[in-house]
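J.: give me coordinates for this.
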Amino acid sequence: MEFLSNILYFVIVIGILVIVHEFGHFIAAKLSGIRVDAFSIGMGPRLFGFNKVNGFTFGKLPDDFELNGFCDYRVCLLPIGGYVKIAGMIDESLDKSFINTPPKEYEFRSKGTLAKLFVITAGVIMNFLLAVLIFSIISFSEGKVVWKTNKIGYVQNNSVAESIGLKPGDVILSINNKTVDNWNDIITRLSLDKFGATKKITILRGSDTLTLSVDGDKIVKSIAKGNMNLGLTPEKFYVFVRDVETLAPAGKLGLKSGDTLLAINNEKIDAFDELTYLLSLKKSKPILLQWKRGNQILADSVVPTADGKLGFYPGFHFAGRKDTLYYGVFEALGNGVKETIRSTELFFSSIAQIFKGNISAKESIGGPIMIAKSASQQASLGVVYFLNFIALLSVTLAIINILPLPALDGGHLIIILIEGIIRKELPVKAKLIIQNIGIGLIVLLMIFVIFNDVSRLIK
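T.: The predicted model follows:
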């Protein structure tokens, strides 16, 4: 079932991203007076479609069929993305039918440099606009829930936070001389702002004001391991039971959905990291677990599994003050633009950290299998998480597509600029060779990322 779910969400995500991208090329070509022969949802053989010559039809169009300048809007067999076929353009279809004919006024190759640049960058622009739209919708519909505390409740063992000297009870006053009064800003400024840069943290400990420093490389390595909060948990943060495995220790004990975990062997649980740490010390050994159900405080002995698990799915609850900020349309749009810019900056910063060796390329580069798995996971968390995932992936697709590599939009962009400078078209055969090289490189990259995906799943 999980496999089918992964495939479904992969098809949805890739379908949305690619169709939006190709629609950008389509609209730009139409606005530039360039003929578009086909706009397809899906790849492979044509299942059905519509054009103004013979209306709605099923199956493949005859080889000698003439569209007379109209576009065939089609749905194809493989529900993976889509494509747009632009007349007179050397693309991944490697169409050579026009090589020995002079450029026609409706063809891509007959247009000026600006028109070509518009058409070739329109897909990337649409992906950025999609990200802005999604981030804006989330901001407008959901607002922003702010945890109004800057006091630390728990510091994870062997974490970045512990290594720099942060302790439970510390109040974080500022980060890089910018005042913080809520937990959202603390995590954002520590982890994401100026990604990879050293951060200066000013705290209040008792009556003393201290300034601590954390190396940017440490932050990056922590995030790369999945620890976005650097080992910090705010005060008034509780772990509750979301679901229970009936035959696991938690199920046999009688834990129920909604129960809040309080302590293990009288040691208070202030974070999920603390829970897992305490359980790891008592593998297959009896512990006294205390939990809260409604207004009742319950306690009983239970034996964790050999790998230190109780067998429940955790949830997290902040019991402190929470403010919800709501945004108007234009404020939300501004937030969407800011979040898209932040995502773009984070992408380039992450690439820089890969080259610095702080992030493993093997662990951070994902292919279709990891995209499918992540899409399914985000969808299980809710619509907002799923939409946010699509927006982030849309930014990634836009950036990758504009890289100056053969077969990508960025490769076409370089060729267009060269032709604009030398004021003549490069030989079509040369373009075909470049395109073939690009496709070959992409195939090799896909083999690598799929192999990498499989290796990570096995691991």
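J.: going forward, measure contacts and count neighbours with C-alpha atoms only.
T.: Will do.
J.: could I get the full set of helices for the stretch 51-200 of the chain?
T.: Assigned by DSSP state H, counting those that start in this stretch, the stretch 51-200 of the chain shows helices spanning 113-142, 160-163, 183-187.
J.: and those helices: which comes nearest residue 310?
T.: When the helices of the stretch 51-200 of the chain are compared by C-alpha to C-alpha, helix 160-163 sits nearest residue 310, at 26.3 Å.
J.: name the residues that touch that closest one?
T.: 155, 156, 214, 218, 219, 222, 230, 231, 232 (C-alpha atoms under 8 Å, 6 or more residues apart in numbering).
J.: okay, now residue 254: neighbour count?
T.: By the measure other C-alpha atoms under 10 Å, the count of residues near residue 254 is 11.
J.: that one: what's it in contact with?
T.: The neighbourhood of residue 254, defined by C-alpha under 8 Å, 6+ apart, contains no residues.
J.: rewinding a little: tell me which of the contacts of helix 160-163 fall in strands.
T.: Counted as lying in strands by DSSP state E, out of the contacts of helix 160-163, are 155, 214, 232.
J.: give me the buried subset of these.
T.: The neighbour count (16 or more other C-alpha atoms under 10 Å) marks 155, 214, 232 as buried among those.
J.: can I get those residues in TSV with distance to residue 349?
T.: Shown next, in TSV, are these (distance: C-alpha to C-alpha, whole Å):
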residue	distance to residue 349
155	27
214	18
232	23
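J.: closest to residue 33 among these?
T.: Nearest member of these to residue 33, counting by C-alpha to C-alpha, is residue 214, at 55.8 Å.
J.: quick one more, to check against the first:
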Amino acid sequence: MSGLIMAAQLLLGLSILVILHELGHFLAARAFGIKVEKFYLFFDAWGVKLFSIKRGDCEYGIGWLPLGGYVKIAGMIDESMDTEQMKQPAQPWEFRSKPAWQRLIVMLGGVIVNIVVGILIFWMLTFKYGESFIPNSTVAGINPGVIGKEIGLKQGDKVVAVNGKKVIRFDELISSQVLLGNTNLTVIREGKALDIKVPDNILNKVSDLGIEEFISRMPLVSTTLDSIPETMPAYKAGVRKGDKVLAVNGQPVKYDVDVKRIVKQNKAKPVTFDIMRGGEQLSLTVPVDTAGTIGVYFNHVNELREQTIHYGLFESLPIGINQAWKVFSDNGKGIWKVLTGKIHANKAFSGPVEIARKVYGGEWIWARFWASTGFISIALAFMNLLPIPALDGGHVVFLIIEMIKGKPLGDKFMERAQIVGFVLLLSLMVFVLGNDIFKAIMQ
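T.: I've put the predicted structure just below:
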């Protein structure tokens, strides 16, 4: 069922964004009197379509190949590769008859809409839900995984600064600023400050092992117990809310994860809990079930004290803009890391399977759905701006060259560039899809 939910969210999110992206091109073209012949969600490859309707001089429809969508603009060499039309004399309502600056706006229309949509989503989410975070000042320490320990982090370290800037929110420790590498963490360990370097290529390992193997999203808390269901083994053994666990099977414990680790190591066996209750030390024998649990919950809520900041409508706008810019700039930094060899391409790029699994997830939570769709909207804007023929960015580059030269590039050149662009994009699609499937199988 979760797989269907992932697929449905991906399909809905991408459909919304593709329609809005193409609407940007459509409206810009119509504003300059350019004829738009087709407006399609998905591709009607080889003329096969699921639905179509003609309104005025434009055909609207849904194709069968779910790899995006397109608008066919008259007098333009695009994905339709309609070279016959280009052999005819230019008409005043065609793309090629318009000034270069108008054509540039038409080509940027989709990207502009994606950016506006992303900002709008982040703006409205901030206005409705505010910003919730765990203050770093309330955190007892971090719980690093294999990757974190490799670079020198230890359980209980308190990270107080990133590149010299004070950490206010705990989730800053797993932000893109840190994960993109070449970052300096200032750590307090046993009362002393020390610096730990996050290497440039850290994202390669995080991609393989997951973020929890760098720094766990959940900070450490003490061993003081909170709720204990009466039906669970711990309650039946006499463990109660407010008890502080001092040791398990004679091993001293300081944090919640220490208790969980030892209990899990003793599946289907009894363990001894040394606890402190109201100034009195007790020893209790607790049976562990076959899953390695005893049914206790630690005092995360009171110890971590999550905060939520609410904003007014206009206060939320700059926060939404900042979130959109962060996504856009992070994509740029990630591409640069790939180009410079710091991050492997198979670790950096994700396709539809990975987006469905890791961005949308297996539960339909509307806040998460819209946050994920906003993220993808900005990512699509960035990808479409890449100077690759067949993408908007490729057309933009050719138009800028034309504006500098004072005359358009030849039709033959544009046709060949479009073919090269298609081959590149198809190769990239095959790569990311294969990479997605490999990751899904390996995980």
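J.: and the TM-score between them?
T.: Here the superposed chains carry a TM-score of 0.79, computed using TM-score structural alignment, normalised by the length of the second structure; 416 aligned residues with a C-alpha RMSD of 4.0 Å.
J.: and of the ones in strands among the contacts of helix 160-163 of the first structure, the nearest to residue 168 of the first structure?
T.: residue 155 (6.2 Å).
J.: now do the same for the closest one: its match in the second structure.
T.: Mapped onto the second structure by TM-score structural alignment, residue 155 of the first structure lines up with residue 143.
J.: doesn't residue 221 make contact with its match?
T.: No - with contacts counted by C-alpha atoms under 8 Å, residue 143 of the second structure stays clear of residue 221, the gap being 9.9 Å.
J.: tell me the contacts of the nearest residue to the match of residue 155 of the first structure once chain neighbours are set aside?
T.: Spatially, and ignoring its direct neighbours in sequence, residue 143 of the second structure is nearest to residue 155 (4.9 Å; C-alpha to C-alpha, 6 or more residues apart in numbering). Residue 155 of the second structure is in contact with 141, 142, 143, 144, counting by C-alpha under 8 Å, 6+ apart.
J.: surely the last one and residue 213 touch.
T.: Yes - under the criterion of C-alpha under 8 Å, residue 144 of the second structure makes contact with residue 213 at 6.5 Å.
J.: which one's more surrounded, the two?
T.: residue 144 (24 against 18).
J.: contact partners for residue 63 of the second structure?
T.: 40, 41, 42, 43, 44, 45, 48, 49, 50, 51.
J.: typo on my end, it should be residue 174 of the first structure
T.: Contacts of residue 174 of the first structure (C-alpha under 8 Å, 6+ apart): 180, 201, 202, 203.
J.: returning to what we had before: out of the ones in strands among the contacts of helix 160-163 of the first structure, which is nearest to residue 12 of the first structure?
T.: The nearest one, if we look at these relative to residue 12 of the first structure and count by C-alpha to C-alpha, is residue 232, at 35.2 Å.
J.: could you find the closest non-adjacent residue to the closest one?
T.: residue 155 (5.1 Å).
J.: could you measure from the one you found over to residue 182 of the first structure?
T.: 17 Å (C-alpha to C-alpha, to the nearest Å).
J.: repeat for residue 141 of the first structure
T.: Taking C-alpha to C-alpha, one finds residue 141 of the first structure at 22 Å from residue 182 of the first structure.
J.: kindly report the same for residue 316 of the first structure.
T.: Taken as C-alpha to C-alpha, the span from residue 316 of the first structure to residue 182 of the first structure is 17 Å.
J.: who's more crowded, these two?
T.: residue 182 (20 against 14).
J.: how far away is that one from residue 289 of the first structure?
T.: 31 Å.
J.: check residue 99 of the first structure too.
T.: Taking C-alpha to C-alpha, one finds residue 99 of the first structure at 76 Å from residue 289 of the first structure.
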